[in-house]
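Chemist: Sequence and computational prediction follow.
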Amino acid sequence: MMLDSNAKEEIEDMKSEIQTSEMILPGLDEALAFDELLRHVEDPNWDVIVFDTAPTGHTLRFLSLPEIIEAWSGRLIRMMRISGGIRSMLFGSKESNEMKEELEKFRRRVLHVRRVLSDEQLTSFTLVTIPERMGVNETLRAHKSLVEFNLPVHSCLVNRLTPEFDHPFLAKRRDAELVRISELEEKLDSVEVASLELLDQEVIGVENLRNVGQTLYGVPTKIDDSLGPHSIGKLLKHDIHRGMVKELHEGIERIYLHFPGIKRDELSLRSNDGILYIGLNGREKEIKTSVPVKASQVDAKLEGDVLRLDIPLE
């Protein structure tokens, strides 16, 4: 393929704008995991997402991805603007625009999950450690790093505390562990510190998990059907929101959808063959309705994080 002088100039501009190494997405595996997390956050069928992270170093690298990906995608978008003419020749203007749009959607999804993770009304990080010097020191470092990322840490669970027995060895061990817990309480003054005693068996199986859950959160109780927030917990406490609430009023079905951290320009609404779809940054979810729906007949209103849909039943 022969390139004219203008195309050659564009190539030189591209070379100065970005290096080949900068085209590689850092932490691709973590980025894909981040996108999978957002799929659940954007799904109103889930009320609560529990994300059990890897050990501290991996977790902090994972949580730094929004800034890394935003910088990476910003460089790539700038390069795509500079190289517009060349890309149009190689791929055609339609394909070129689609590539740019998909990249922009991905960048916006990353920023969305960052907003959710940094909002203390929506997200709560719970540190889990053991009552030993190494575990406590690592927990304090993790807390410092999370705070630097502006991520809300509300609680810390100290696991495997030696139970209180009338035995000199166990009593000495427990006293040393209580000192470590006191250290955590002192240095994490804004964080609720709770402890869970060492059990006589591994926590394996649904029944054992349920027992530990009741220790941490109390006996399960039914919460009302409103969006919330609803306060739950015993040793650990959280405020949760329902993802979706449906109500029947005279002549309409009203659906409340909780989309944490969403912005108006990130939402879209359409229907196809009577099925209603909500789009968030280009990713669509089907919303179950009582009757076939036309999007043009739906009265939609966004208030904060809650999208209200009024659907005519006739």
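Modeler: Received it, and whenever you're ready, just let me know what you need.

Chemist: From now on I want contacts and neighbour counts done on CA atoms only, so please keep to that.
Modeler: Noted.

Chemist: The nearest residue to L267 once chain neighbours are set aside - how many residues pack around it?
Modeler: Beyond its immediate neighbours in the sequence, the residue positioned closest to L267 (C-alpha to C-alpha, 6 or more residues apart in numbering) is L280, lying 4.9 Å away. Residues near L280, counting by other C-alpha atoms under 10 Å, number 24.

Chemist: take a look at this one as well, against the first:
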Amino acid sequence: LLISTDPAHSISDCLEQHIGFNVREVSGIENLAAIEVVADEALSGFKTEHQSELKKLLETSTNLDNEDIDELLTLSIPGIDEVMSFKTIIDFIEEGQYNKYVVDTAPTGHALRLISSPKLLDEWVKVAARMRWKYRYMITSFSGNYQQDEVDSFLLSLKKTVKRIENILRDNTKCEFIPVCIPEAMAIMETGRLLEELGKSEIISRQIIVNNVMASEACGFCKQRKAGQLKYIRQIDETFTQLNKVEVPMFAEEIKGLEALNQLRMCLFGDQPINP
């Protein structure tokens, strides 16, 4: 299953097939399905599914009236897009309908926020749990007994979701992050920052793809451009010594459609048919 979390989705354009926010089988390839995650729709579905638990949490833990609660639930929370995207990914993985899950992230900044989203969700759950504890303490003080309800089950479920996400990300037999960069100074710096953050999160990377490498010296511009790139390719070799480097040449035309993607695949994996 190919999952795009990039807000500027390009899978549909790349495959030259409409994908959208529903899993679709990719026409022309027997073993590939794809989805473009739309964070707003994922959040809307989450709120619809758990509306009663969210409202009850706020009703029992705040002094807000129903109108204020309804308004609060419509507000956008910083980081919620990445949290919802990651939760969608985990939901698919737990359904277990596919052998492999490939996530196409946005560039570095968005990818870093996506990676850090489990920690953010964990902080939200901790805040909600503290709010809930005060309510539980009050009920126990007055009645002497507290019965767990759907809100407690909901918070426990979210806590377990965070734990599952962390376990998957840190399991190097199940998860690997493959950075893609171009042979330019800024891209190398961003990739280094990304790999540093991945290391802090205990997410393994074994390979790096260097894209848009000049292959031709047919003209003066091409020759000069290639010479400049060689300097940065050497820098990549010296900086990311622990990674296996794969170079992808600059194509004359945009990579769109299965035929062009097959050419790209051969650069990455060798000359094997796309449907073995």
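Modeler: Now that the structure is in, tell me what you want to look at. None of these values were measured; they are calculated from a predicted model.

Chemist: Kindly provide the TM-score of these chains.
Modeler: For this chain pair, the superposition-based TM-score is 0.65 by TM-score structural alignment, normalised by the length of structure 2; 200 aligned residues with a C-alpha RMSD of 2.8 Å.

Chemist: Check the gap between the residue nearest to L267 of structure 1 and G218 of structure 1 for me.
Modeler: Using C-alpha to C-alpha, to the nearest Å, we find L280 of structure 1 at a distance of 36 Å from G218 of structure 1.

Chemist: same question, I204 of structure 1
Modeler: Taking C-alpha to C-alpha, one finds I204 of structure 1 at 19 Å from G218 of structure 1.

Chemist: higher neighbour count, those two?
Modeler: G218 (15 against 8).

Chemist: I figured the more buried one was touching G233, is that so?
Modeler: Yes: look at G218 of structure 1 against G233 with C-alpha atoms under 8 Å: they come within range, at 6.3 Å.

Chemist: Could I get the full set of helices for the stretch 151-276 of structure 2?
Modeler: All helices of the stretch 151-276 of structure 2, identified by DSSP state H, counting those that start in this stretch, fall at 185-200, 220-239, 258-269.

Chemist: Let me have those in a markdown table, adding distance to Q148 of structure 2 and mean neighbour count as columns.
Modeler: Output for those, formatted as a markdown table (distance: least, C-alpha to C-alpha, whole Å; neighbours: other C-alpha atoms under 10 Å):
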| stretch | distance to Q148 of structure 2 | mean neighbour count |
| --- | --- | --- |
| helix 185-200 | 36 | 15 |
| helix 220-239 | 53 | 15 |
| helix 258-269 | 53 | 15 |
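
Chemist: can you tell me the helix or strand for W124 of structure 2?
Modeler: W124 of structure 2 is part of helix 108-143 when elements are defined by DSSP states H and E.

Chemist: need the contact list for L230 of structure 2.
Modeler: By C-alpha atoms under 8 Å, 6 or more residues apart in numbering, the residues touching L230 of structure 2 are P183.

Chemist: what do we get in structure 1 for it?
Modeler: Alignment note: L230 of structure 2 maps to L178 in structure 1; criterion TM-score structural alignment.

Chemist: and what of N172 of structure 2?
Modeler: Per TM-score structural alignment, N172 of structure 2 is aligned with E120.

Chemist: does that match really touch P152, like I thought?
Modeler: Yes: using C-alpha under 8 Å, E120 of structure 1 is in contact with P152, at 5.4 Å.

Chemist: And these two? Which one has more around it.
Modeler: Just comparing E120 of structure 1 and P152: by other C-alpha under 10 Å the higher neighbour count belongs to P152, 20 against 16.

Chemist: ok, the more buried one to F165 of structure 1 distance?
Modeler: 36 Å.

Chemist: what helix or strand is the equivalent of E82 of structure 2 over in structure 1 on?
Modeler: Using TM-score structural alignment, the partner of E82 of structure 2 in structure 1 is E30. Using DSSP H and E, E30 of structure 1 maps to helix 28-41.

Chemist: Pull out the buried positions in that helix.
Modeler: Residues of helix 28-41 of structure 1 classed as buried under the neighbour-count rule (16 or more other C-alpha atoms under 10 Å) are E30, A31, F34, L38, V41.

Chemist: name the helices or strands packed onto that helix?
Modeler: helix 56-63, helix 65-82, helix 93-118 (3 or more C-alpha pairs under 8 Å, 6 or more residues apart in numbering; DSSP states H and E).

Chemist: Sort out which one of the buried residues of helix 28-41 of structure 1 lies nearest L103 of structure 1 for me.
Modeler: A31 (13.3 Å; C-alpha to C-alpha).

Chemist: Now that closest one. Nearest residue, chain neighbours left out?
Modeler: L65 is the one closest to A31 of structure 1 (C-alpha to C-alpha, 6+ apart), at 6.8 Å.

Chemist: Let me see the contact set for that neighbour.
Modeler: Neighbours of L65 of structure 1 in contact, by C-alpha under 8 Å, 6+ apart: G27, E30, A31.

Chemist: about what we covered before: V125 of structure 2: which of the helices of the stretch 151-276 of structure 2 is closest?
Modeler: Between the helices of the stretch 151-276 of structure 2, helix 185-200 lies closest to V125 of structure 2; by C-alpha to C-alpha that is 21.9 Å.
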